[in-house]
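Undergrad: got a structure for you, letters missing:
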C-alpha cells in the first residue's frame, strides 16, 4: 500500500525529494507556453541534483550516499554494494504479495529496464519488505512469472532490520508493517535513481503512468555525466 504517513525523522529527507520533484516539473505559472518550453529545455539540460543531507566527516562536507550492503538475490547468491559500484542503478521496495501499488511500480521498472537491457552499466534492484515470506525461491518464482528474471535486475531479500534501515535512512523511502493495510504493509512507491558514486540523483513515483519516461531520460543524463 502507498504510504500515507511518515514519521518525523523521515520528513526532512522526504521534503528534499519533494523539492526535486517540484523543481523538475519545469512549469511556469504565467500561462506562457513559450516560457514553459524554454524552462523545460533548461531543466532537460541541467545536471541532476544530489539528493539527501550532507554530513561532516573529518571536517569535510560529504554528500549523502548509500552505505555498504549485503543481501541475497533471487538465485540465492550474495548481492553487495560492490556489484553496483561505478554503475547507475534504480532501487525500489516492494513485496511479492502486494495487492496494490507494487504491480504498477514493477511495471514502470520493467519499462526502464527494457530501455537499458543491453547496457551492462545500468542495474535494477528490488528489495522485499517482507523477507520472512519472500525467500530467494519465492522471489525467483515471482521474477519468472512476471518475466522480470533478468541478469541485471536483482530481487533482494535478507535481514529485516538491514532492509528497513537502508530503505529509510539511505534511500529516503518508507516501509512498515501495518495490519490496517491490504497485504499487511505500508510503503512508498518511489523508484530511486543512484549514480556510480552511490549518491541519490532522482526519485520517481512508480505508481504514476509516464514516470518511467522521466526515469529513462535521467538515466541517460547520468550516463552522459559519467562519460565526461
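TA: Received it, and whenever you're ready, just let me know what you need. This structure is a prediction, so every number in the text was calculated from the model and none was measured.

Undergrad: make it CA atoms for all contacts and neighbour counts henceforth
TA: OK.

Undergrad: Next, name the residue at the spatial heart of this structure.
TA: Centroid-nearest residue in the chain, with C-alpha atoms, centre = their mean: residue 192, separated by 2.1 Å.

Undergrad: Residue 193 - that's part of a strand, no?
TA: Yes - assigned with DSSP: H, G, I helix; E, B strand; the rest coil, residue 193 falls within a strand.

Undergrad: That one against residue 202, yeah?
TA: Yes - under the criterion of C-alpha atoms under 8 Å, residue 193 makes contact with residue 202 at 4.9 Å.

Undergrad: joint contacts of those two?
TA: Common contacts of residue 193 and residue 202, defined by C-alpha atoms under 8 Å, 6 or more residues apart in numbering, are absent altogether.

Undergrad: list the contacts for residue 78?
TA: Per C-alpha under 8 Å, 6+ apart, neighbours of residue 78: 70, 71, 72.

Undergrad: Spatially nearest residue to the first one (excluding sequence neighbours)?
TA: By the measure of C-alpha to C-alpha, 6 or more residues apart in numbering, the closest residue to residue 70 outside its immediate chain neighbours is residue 80, 4.3 Å from it.

Undergrad: gap between that neighbour and residue 12?
TA: 28 Å (C-alpha to C-alpha, to the nearest Å).

Undergrad: my guess is residue 127 meets residue 153, correct?
TA: No - with contacts counted by C-alpha under 8 Å, residue 127 stays clear of residue 153, the gap being 10.8 Å.

Undergrad: residues near residue 62, how many?
TA: Counted with other C-alpha atoms under 10 Å, the neighbours of residue 62 add up to 12.

Undergrad: Quick check: the gap between it and residue 55.
TA: Residue 62 sits 5 Å away from residue 55 when distances are taken as C-alpha to C-alpha.

Undergrad: Next: residue 93.
TA: Separation of residue 93 from residue 55 (C-alpha to C-alpha) stands at 25 Å.

Undergrad: adding another structure so you can compare the two:
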C-alpha cells in the first residue's frame, strides 16, 4: 500500500496538469476564434478596435450610404433590400479579362459556402454599367454557374456607382478616394460590411487563400 500511494498520487497530479493545460489551450483557442473584427473608418484602412459597442456610433461614424440600382433580373436592389444583413461588395466588369474572372471565381467560393444563408448578401457592382445591362449580367451569372439568389450583379448610373465605390466602400483606398467619377475604377478589393453598414474587412479578391479568412470573418460577424 505504501509503495503504490506515491505512484497513484503522481498519476493524479499528472492527470490534473494535463486537464488544466487542455482547458487553458481550449479557452485560448475559443477566445481567438471569437475575437472581434476591427472597424475601418477612413480610406487608408487603418483598423480601429473597439471593445465597447456603445462607443461604435461615436468613434465610427462612417457607414455605407444608401444606394439603389437594378440587378441582373432588372429588379430594384437598394439598401432596404439588405437592411440588417451582412454583405460583401466588389467591383467588376463582364468584359474584363485580367483580374475580374479570378475575383468572380473567388467570390463564388465564398458565396457557395453561404448560398442558403439569407443573412449574407453579395453585391457585385459593374464599373462599366453602360455595357453591363441586366441581360449581359444575367448571361455572365449563367456563364459562371452562380446560383446564390442573394448575389446581385448591379448596374446603373456610372458616376453614382463610382462615388459609392470610392467614398463609401473606399474601394481603391486613399489613392482612389482622391479620384473623381471620370477616372476608371478598377480594384481587386472585396469589402466586408456588417449589419450596421460599417466596414469590417478588406480582402484581396485575387487571392483564394484570403477567401477562407473572409468566410471566417463572416462567421464572426454573424456571432456578434
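TA: Perfect, thanks for sending it. Just so it is clear, the model here is predicted, and its values are computed rather than measured.

Undergrad: want to throw the contacts of residue 78 of the first structure into CSV with secondary structure, neighbour count and distance to residue 109 of the first structure?
TA: As requested, the contacts of residue 78 of the first structure are exported to CSV (DSSP: H, G, I helix; E, B strand; the rest coil; neighbours: other C-alpha atoms under 10 Å; distance: C-alpha to C-alpha, whole Å):
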residue, secondary structure, neighbour count, distance to residue 109 of the first structure
70, strand, 17, 22
71, strand, 18, 20
72, strand, 19, 20
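
Undergrad: mind listing what the alignment partner in the first structure of residue 148 of the second structure touches?
TA: Correspondence of residue 148 of the second structure to the first structure, assessed by TM-score structural alignment: residue 150. Contacts for residue 150 of the first structure (C-alpha under 8 Å, 6+ apart) come out as none.

Undergrad: Three-state assignment for the alignment partner in the second structure of residue 202 of the first structure, please.
TA: Per TM-score structural alignment, the equivalent position to residue 202 of the first structure in the second structure is residue 201. Three-state call for residue 201 of the second structure (three-state DSSP): strand.

Undergrad: Just give the nearest non-adjacent residue to residue 201 of the second structure, would you?
TA: Residue 201 of the second structure sits nearest to residue 192 (C-alpha to C-alpha, 6+ apart), 4.8 Å away.

Undergrad: Test my guess that that neighbour contacts residue 205.
TA: No - using C-alpha under 8 Å, residue 192 of the second structure is not in contact with residue 205, being 11.6 Å away.

Undergrad: In this structure residue 102 of the second structure contacts residue 206, no?
TA: Yes - between residue 102 of the second structure and residue 206 there is a contact at 5.7 Å, judged by C-alpha under 8 Å.

Undergrad: neighbour-wise, which of the two wins?
TA: Taking neighbours as other C-alpha under 10 Å, residue 102 of the second structure and residue 206 compare with residue 206 leading, 20 against 16.

Undergrad: Could you report the distance from that one to residue 85 of the second structure?
TA: 25 Å.

Undergrad: Find the nearest non-adjacent residue to the residue nearest to the centre of the first structure, please.
TA: residue 203 is the one closest to residue 192 of the first structure (C-alpha to C-alpha, 6+ apart), at 4.6 Å.

Undergrad: Number of residues surrounding that neighbour?
TA: Neighbours of residue 203 of the first structure (other C-alpha under 10 Å): 26.

Undergrad: do the same with residue 140 of the first structure
TA: Using other C-alpha under 10 Å, the number of residues around residue 140 of the first structure comes to 21.

Undergrad: That one maps to what in the second structure?
TA: Per TM-score structural alignment, residue 140 of the first structure is aligned with residue 138.

Undergrad: Verify the stated contact: that match with residue 75.
TA: No - contact status for residue 138 of the second structure versus residue 75: not in contact, 11.9 Å apart, counting by C-alpha under 8 Å.

Undergrad: where along the second structure do the strands fall?
TA: Assignment of strands within the second structure using DSSP state E yields the ranges 39-40, 47-48, 68-70, 76-78, 86-92, 120-126, 151-154, 189-193, 199-204.

Undergrad: nearest to residue 222 of the second structure, of those?
TA: Between residue 222 of the second structure and the strands of the second structure, the shortest separation by C-alpha to C-alpha is 7.8 Å, and it involves strand 86-92.

Undergrad: Where in the first structure does that closest one align, residue-wise?
TA: Using TM-score structural alignment, the partner range for strand 86-92 of the second structure is residues 88-94.

Undergrad: average distance between the matching stretch and the second structure?
TA: Compared with the second structure after fitting, stretch 88-94 of the first structure deviates on average by 0.4 Å (mean C-alpha distance after the TM-score superposition for the first structure).

Undergrad: What lies in contact with that stretch?
TA: By C-alpha under 8 Å, 6+ apart, stretch 88-94 of the first structure touches 102, 121-129, 167, 175, 187-196, 219, 222-223.

Undergrad: just how off-centre is that stretch within its chain?
TA: Centroid displacement of stretch 88-94 of the first structure relative to its chain, using C-alpha atoms, centre = their mean, to the nearest Å, is 4 Å.

Undergrad: And for stretch 117-136 of the second structure?
TA: That offset, for stretch 117-136 of the second structure, works out to 16 Å (C-alpha atoms, centre = their mean).

Undergrad: Equivalent analysis for stretch 67-85 of the first structure, please.
TA: 16 Å.

Undergrad: Endpoint to endpoint, it covers what distance?
TA: Counting by C-alpha to C-alpha, you get 11 Å between the two ends of stretch 67-85 of the first structure.
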